[in-house]
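> below are the sequence and a predicted model; questions follow.
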Amino acid sequence: MVAKEIESKSGQKTRTIQVDFTHGCSIYPAIAEELQGLEIGILVNNVGMTCNDHFAYFLEIPDSEPTITHMVNCNVLSVPQMTRLVLPGMLERGTGLIINVSSEMGVRPQPLLALYSATKAFVSYFSQCLHAEYKSKGITVQCVAPLMVSTNMTSNVRVNCLVKSASGFVREAMNTVGHTSYTSGCLSHSLQSVAFALFLPDWLRTSTFLIRKMRNLSNARQYERRVQNGKWMISAKEE
């Protein structure tokens, strides 16, 4: 569906490779075969997942054994593996753009989202190191570290002055390409990042006091959701 939309708007042909990035190294030979003969000028590493829709301790991750592996495969392993497949062709042509989507949570440690925060920290550091290594060879590697964007992963949270729509965020983020190798993606998120650095330093972010407050707030919101869902189910049955 997305491929057809791209074709209709751009007039360019698309190729779809269906894989599950949680499956680890087994998927990359098939991807490499499908990419043979293609001149790829831009790579966007945007695949990602989280394990909770709320703040939770590490040991509270549901189905922790497979979930941990899936998250590392999807959020971490995919970035260097896809780069490995595409970068050689860019080097041969002396030009190329790689955009790696990280997160504000990969810039600073975020307790109660420990695994997600850690995987995004990898993306941030890998991107910055890769850009330093290959910028002299005509390759630009940009790290995009947004805050809240309304997507399926964020339960399509309501868009406001702090939360960007996916399309709105992409429009602003694309304007930064060629100007910086690291960006929050949009003005709103850049200002929020500065505010977090000033008013929520790491020592406070990782303090036991704040962790307890965040946990209590998360529990309260979960309870409200359950109540709201329960009311909806009752009214539906009555109808």
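Right, received. Where do you want to start?

> only C-alpha atoms from now on, for both contacts and neighbour counts.
OK.

> and the helices in this structure, which stretches?
2-10, 28-35, 64-71, 78-93, 114-134, 166-174, 187-199, 202-205, 208-238 (DSSP state H).

> which of those has the highest mean neighbour count?
helix 114-134 (a mean of 19; mean count of other Cα atoms under 10 Å).

> now the angle from that helix to helix 64-71?
Computed by axes from the mean of the first three to the mean of the last three Cα atoms, to 10 degrees, the angle separating helix 114-134 from helix 64-71 equals 20 degrees.

> who are the packing partners of helix 114-134?
Here helix 114-134 touches helix 64-71, strand 96-101, strand 139-144, going by 3 or more Cα pairs under 8 Å, 6 or more residues apart in numbering; DSSP states H and E.

> ok, which of the ones you listed comes nearest residue 21?
helix 64-71 (8.0 Å; Cα to Cα).

> other residues contacting that closest one?
21, 22, 23, 24, 48, 49, 50, 51, 61, 115, 116, 119 (Cα atoms under 8 Å, 6 or more residues apart in numbering).

> mind running it again at 10 Å?
If you take Cα atoms under 10 Å, 6 or more residues apart in numbering as the criterion, helix 64-71 is touched by 20-24, 48-51, 58, 61-62, 73-74, 76-77, 115-116, 119.

> of those residues, buried ones?
21-22, 24, 48-51, 73-74, 76-77, 115-116, 119 (16 or more other Cα atoms under 10 Å).

> on that earlier part again, the helices of the chain into CSV, with extra columns for distance to residue 149?
Below are the helices of the chain laid out as CSV (distance: least, Cα to Cα, whole Å):
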stretch, distance to residue 149
helix 2-10, 19
helix 28-35, 28
helix 64-71, 19
helix 78-93, 21
helix 114-134, 15
helix 166-174, 6
helix 187-199, 10
helix 202-205, 21
helix 208-238, 19
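
> so which of those is nearest residue 160?
Taking the helices of the chain one by one with Cα to Cα, helix 187-199 is closest: 10.3 Å.

> contact partners of the closest one?
Taking Cα under 10 Å, 6+ apart as the rule, helix 187-199 contacts 104, 107-108, 145-149, 161-164, 169, 172-173, 183-184, 200-202, 205.

> okay, pairing it with this:
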Amino acid sequence: MASQSTSAMEKIGIICTFIVGFYLIRFLLKFLYLNFFAPTLKINAVKLNNSVGKWAVVTGATDGIGKAYAEALAKRKLNIVLISRTQCKLDAVAQDIQTKYTIETKTIQADFTKNINEIYHVIDKQLHGLDIGVLINNIGMSYPYPEYFLELKNKDEIYDNIIKCNILSVTNMCKIVLPGMVERGRGVIINISSMASLIPSPLLSVYSASKSFINKFTEDLETEYSRCGVTIQCLFPGYVASNMSKIKTSTWMAPAPSKYVEQAIRSLGIRSRTTGYFPHTLLLGVITFLDAISPMLSRWINTKIMLNIRARALRRQTL
């Protein structure tokens, strides 16, 4: 009787081992396929060139990821509409791109935190009649430094501007550009969210929540309009060396915007939701795994990191 019981337990153990092994192998193969094989072999990849449309629109186009996307698309011979709040910077980037890549550019000066009804009317009018194949919703705003929700200086203005920049801009730009893409049956929309929307982000609560909106909005918009030939992708970058992150020197984990964008472009058509950059994918995986094991520990670690950044920022203000 004991031997029969042992035999049954052995069989159950073998079955459980097989199931766990199957899911581990499946996870590993999927991970390798999505991050290495598919981008390298360009399986299902969407080509960002003028076959999707003659023009690309980039918001927040004078710095960081936005500027890098503008240059990457110009390199692929798309004409570029640059949208940002400072006209002199727009003119400088437009001139540089025109000189390097011999394409047309158009600039639209817009501060997405002010006169929002008028801004989108002007943008819609300026874009009317253009064969827009690509929209990069990059414009965004964060805290000046990590801070507790109730203690941030000028919090009313800052929170209001974050919502206008990070939520209203993405919604309204899609309202303006998407109808033409659906009518032509082609187009690409890339919405820039943040890894902060996927991990515990204390002291950045309004920023991370606004980026979570972009995540959900993109996911459901892609479900609605992929059948119309429009590719819609959401990116969740970690730190990139830019003015917004205040990181001046690029590293393996905080790449230059141009390096980040070139890797992110390779994922288009392969992954609709991605960090866009393999080291950021690894970091997200580690944090997600830690959060699954011990949410309390994960939140404590991220809180300590944010408090350290906050302390350095406050020290700089007193110098």
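Thanks, I have it. No experiment lies behind these values; they were computed from the predicted model shown.

> related to what we said a few turns ago, between the helices of structure 1, which one is closest to residue 44 of structure 1.
Nearest to residue 44 of structure 1, of those and by Cα to Cα, is helix 78-93 at 9.2 Å.

> now that closest one against helix 114-134, angle please.
Going by the same axes, to 10 degrees, helix 78-93 of structure 1 makes 10 degrees with helix 114-134.

> what's the matching range in structure 2 for helix 78-93 of structure 1?
Aligning helix 78-93 of structure 1 against structure 2 (TM-score structural alignment) gives residues 169-184.

> quick one: what's aligned to residue 137 of structure 1 in structure 2?
So, by TM-score structural alignment, residue 137 of structure 1 is matched to residue 228.

> same question but for residue 29 of structure 1, I mixed them up
Using TM-score structural alignment, residue 29 of structure 1 sits opposite residue 121 in structure 2.

> out of the buried ones among the contacts of helix 64-71 of structure 1, which is nearest to residue 229 of structure 1?
Checking those one by one against residue 229 of structure 1 (Cα to Cα), the nearest turns out to be residue 51, at 21.3 Å.

> list the contacts of that closest one.
Residue 51 of structure 1 touches 60-64, 67-68, 70-71, 113, 115-116, 153, counting by Cα under 10 Å, 6+ apart.

> kindly list the longest helix within structure 2.
Max-length helix for structure 2 by DSSP H is helix 2-32.

> quick one: the helix or strand following that helix to chain centroid distance?
Counting by DSSP states H and E, the next helix or strand C-terminal to helix 2-32 of structure 2 is helix 38-41. Its chain's average C-alpha position is 20 Å from that of helix 38-41 of structure 2, according to Cα atoms, centre = their mean, to the nearest Å.

> helix 38-41 of structure 2 - contacts with which helices or strands?
helix 257-266 (3 or more Cα pairs under 10 Å, 6 or more residues apart in numbering; DSSP states H and E).

> mean distance, the helix it packs on to its aligned residues in structure 1?
With mean Cα distance after the TM-score superposition for structure 1, helix 257-266 of structure 2 departs from structure 1 by a mean of 0.9 Å once superposed.

> taking structure 1 as the reference, give the residue range that helix aligns to.
Helix 257-266 of structure 2 covers residues 166-175 of structure 1 once aligned (TM-score structural alignment).

> distance between the matching stretch and the chain's centre?
14 Å.

> again, but for stretch 224-239 of structure 1
On Cα atoms, centre = their mean, the centre of stretch 224-239 of structure 1 falls 33 Å from that of its chain.

> ditto for stretch 193-208 of structure 1
Taking mean C-alpha positions (Cα atoms, centre = their mean), stretch 193-208 of structure 1 and its chain are 21 Å apart.

> structure 1: which residue goes with residue 214 of structure 2?
Alignment note: residue 214 of structure 2 maps to residue 123 in structure 1; criterion TM-score structural alignment.

> if we can go back for a sec, who's in contact with the match of residue 137 of structure 1?
Counting by Cα under 10 Å, 6+ apart, the residues that residue 228 of structure 2 touches are 181, 182, 183, 184, 185, 186, 187, 222.

> roughly how far apart are the last one and residue 168 of structure 2?
In this case it means residue 222 of structure 2. Distance from residue 222 of structure 2 to residue 168 of structure 2, counting by Cα to Cα, to the nearest Å: 18 Å.

> how about residues contacting stretch 122-133 of structure 1?
Contacts to stretch 122-133 of structure 1, defined as Cα under 10 Å, 6+ apart, come from residues 45, 75-80, 83, 97-107, 118, 120-121, 137-145, 181-182.

> let's see it at 6 Å
Applying Cα atoms under 6 Å, 6 or more residues apart in numbering, the external contacts of stretch 122-133 of structure 1 come out as 102, 141, 143.

> of those, which is the nearest to residue 12 of structure 1?
After measuring these against residue 12 of structure 1 - Cα to Cα - the closest member comes out as residue 141, at 24.4 Å.
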